[in-house]
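Visitor: Fold the stuff below for me.
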Amino acid sequence: MHVQEWLDTVPAAAVYAVVGVVIGLESLGIPLPGEIVLVSAALMSSQHTGVNPVVLGVCATAGAVIGDSIGYAIGRKGGRPMLAWLGAKFPKHFSEGHVATAERSFEKWGMWAVFFGRFVALLRIFAGPLAGVLQMPYWKFLIANVLGGICWAGGTTAVIYYVGVVAEDWLKRFSYVGLAAAVLIGLASALVIKRRAKKAQLERQDQPEAEPVGAGE
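Guide: Next up, the predicted model:
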């Protein structure tokens, strides 16, 4: 079952909870499809399903910020042995190559890596734990974490919501245009058929009647 189809089957409160929890767990360091869930829920909110986009954005932002903060605390306490353990458990996401790439980004960009990491799937998983492992000052991490969470979660929700509203409005207009075109084509076809039938009738009336056989003998 598709994510949006499943979300359609649960109450609005459950949608908010699912979005917040999934994004929070992803931010904590667990590879989950947080962005897919958020996009699906935001699209639902544009389709009059009872899901409020503002509440959805707040829940997504809260999940992102809280999840990243917990990931930071775990990374700061667990250190590099934790990354090695994650690499053994999730080799696809926490391989040595991925960890090295993320670490270079943090060493080069610092707080900006936390902020922009929110918009990149790989760094979104790494941001919290790796910032803790690298002993980034928490106040720096928190500022970048909160701003990144608001821009990513709130921005994604707003963009997808308005895209859905515009698309729905466009489809409605398209359906009205299609209906009007169908009516016009139907009327035009009826007029053409009527004119042709009238023309054929006049041609039959203009033709001389055939004389009976033997009438001229």
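Visitor: alpha carbons only for contacts and neighbour counts from here, please
Guide: Noted.
Visitor: Give me the most central residue, this structure.
Guide: Centroid check for the chain by Cα atoms, centre = their mean gives V39 as the closest residue, at 3.0 Å.
Visitor: Work out for me the element it sits within.
Guide: helix 34-45 (DSSP states H and E).
Visitor: next one: Y176
Guide: Going by DSSP H and E, Y176 is part of helix 155-206.
Visitor: again with L86
Guide: In this assignment (DSSP H and E), L86 forms part of helix 53-89.
Visitor: buried set for that helix?
Guide: 53, 56-76, 79-80, 82-84, 86-87 (16 or more other Cα atoms under 10 Å).
Visitor: what residues does stretch 162-180 touch?
Guide: The set of residues external to stretch 162-180 that reach it, using Cα atoms under 8 Å, 6 or more residues apart in numbering, is L43, S46, Q47.
Visitor: Here is the second sequence; please produce its structure so I can put it next to the first one:
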Amino acid sequence: MTVDSLLQTIPPMAVYLVVGVVIGLESLGIPLPGEIALVSAALLASRHTLDINPVGVGAAATIGAIIGDTIGYSVGHRYGMSLFERLGKRFPKHFGPGHVALAKQLFTRWGVWAVFFGRFIALLRIFAGPLAGALKMPYRKFLAANATGAILWAGGTTAVVYYLGMAAEKWLSRFSWVALVVAVVIGVAFTLVMRERTAAAIAKLHDEHDWDTLKET
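Guide: You can find the predicted model right below:
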């Protein structure tokens, strides 16, 4: 069985559901590779032999992002900052005091714009909803920033990857699997770079402030 024939067995609805669920859970606060899922699905949509619609991919990503962030906001609003203390004890690599302190600093500095631009930043993509709720950001402002950020991120990413995939298809027609592998590798590399930058920012914050002070601010 060739790669093309294998890909053709994947129902388009399954792709939309996977994209929506993965991005929704990531937006809820669960560290999942939402960006990789979106890029991979958009690349699949660029294959003319498949029935995957790029509009469907973008819509699934947008809906998942908005719903996930909204649920995260509700949870954060209900449990407050104590939620992050509990998560920090269970998942210190993702919700440690350094991550929370950095996210709080960005929210304090940028306010509602942290929610909008947070869709494009791995750290804030996980923290935006719960932290906005915990900090009691007005829901209308949160929803407006959340929705517009999700539409721009999901729609923009899908469109760019889709058209790049279309342009590259004739060059990769004999090695269609290469495009998917390259997309995943780029996504993983980008994720690792962002993690390193986040770790550096946390270390710098640690040097400038005391953790106890940061928790209270």
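Visitor: ok, now which ones touch the residue nearest to the centre of the first structure?
Guide: The neighbours of V39 of the first structure, taking Cα under 8 Å, 6+ apart as the test, are T156, T157, I160.
Visitor: Could you rerun that using 10 Å?
Guide: Contacts here follow Cα atoms under 10 Å, 6 or more residues apart in numbering; on that basis V39 of the first structure touches V3, Q4, V19, S45, A153, T156, T157, A158, V159, I160, Y161.
Visitor: ok, now how distant is the third one from P91 of the first structure?
Guide: Applying Cα to Cα, to the nearest Å, one obtains 25 Å for the distance of V19 of the first structure from P91 of the first structure.
Visitor: same question, the second one
Guide: In this structure, Q4 of the first structure lies at 28 Å from P91 of the first structure, with Cα to Cα as the measure.
Visitor: what do you get for the first one?
Guide: Note on V3 of the first structure: its distance to P91 of the first structure, by Cα to Cα, is 25 Å.
Visitor: Show me which of Q4 and P91 of the first structure is the more surrounded one.
Guide: Between Q4 of the first structure and P91, counting by other Cα atoms under 10 Å, Q4 is the more crowded of the two (17 against 13).
Visitor: Show the contacting residues for the closest residue to the more buried one other than its chain neighbours.
Guide: Closest residue to Q4 of the first structure apart from its sequence neighbours, by Cα to Cα, 6 or more residues apart in numbering: S40 at 5.2 Å. For S40 of the first structure, the contacting residues are H2, V3, Q4, E5, W6, L7, D8, V19, T157, I160, Y161, by Cα under 10 Å, 6+ apart.
Visitor: In helices only, show me those.
Guide: Secondary structure from DSSP state H places V3, Q4, E5, W6, L7, V19, T157, I160, Y161 of the contacts of S40 of the first structure in helices.
Visitor: Can I have the buried ones of those as a ChimeraX selection?
Guide: Restricted to buried positions by 16+ other Cα under 10 Å, the ChimeraX selection for those reads:
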select :4,7,19,157,160,161
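Visitor: of the ones in helices among the contacts of S40 of the first structure, closest to L28 of the first structure?
Guide: When these are ranked by distance to L28 of the first structure (Cα to Cα), V19 comes first, at 14.0 Å.
Visitor: Report the contact partners of L43 of the first structure.
Guide: So L43 of the first structure contacts 4, 37, 49, 51, 53, 157-165 (Cα under 10 Å, 6+ apart).
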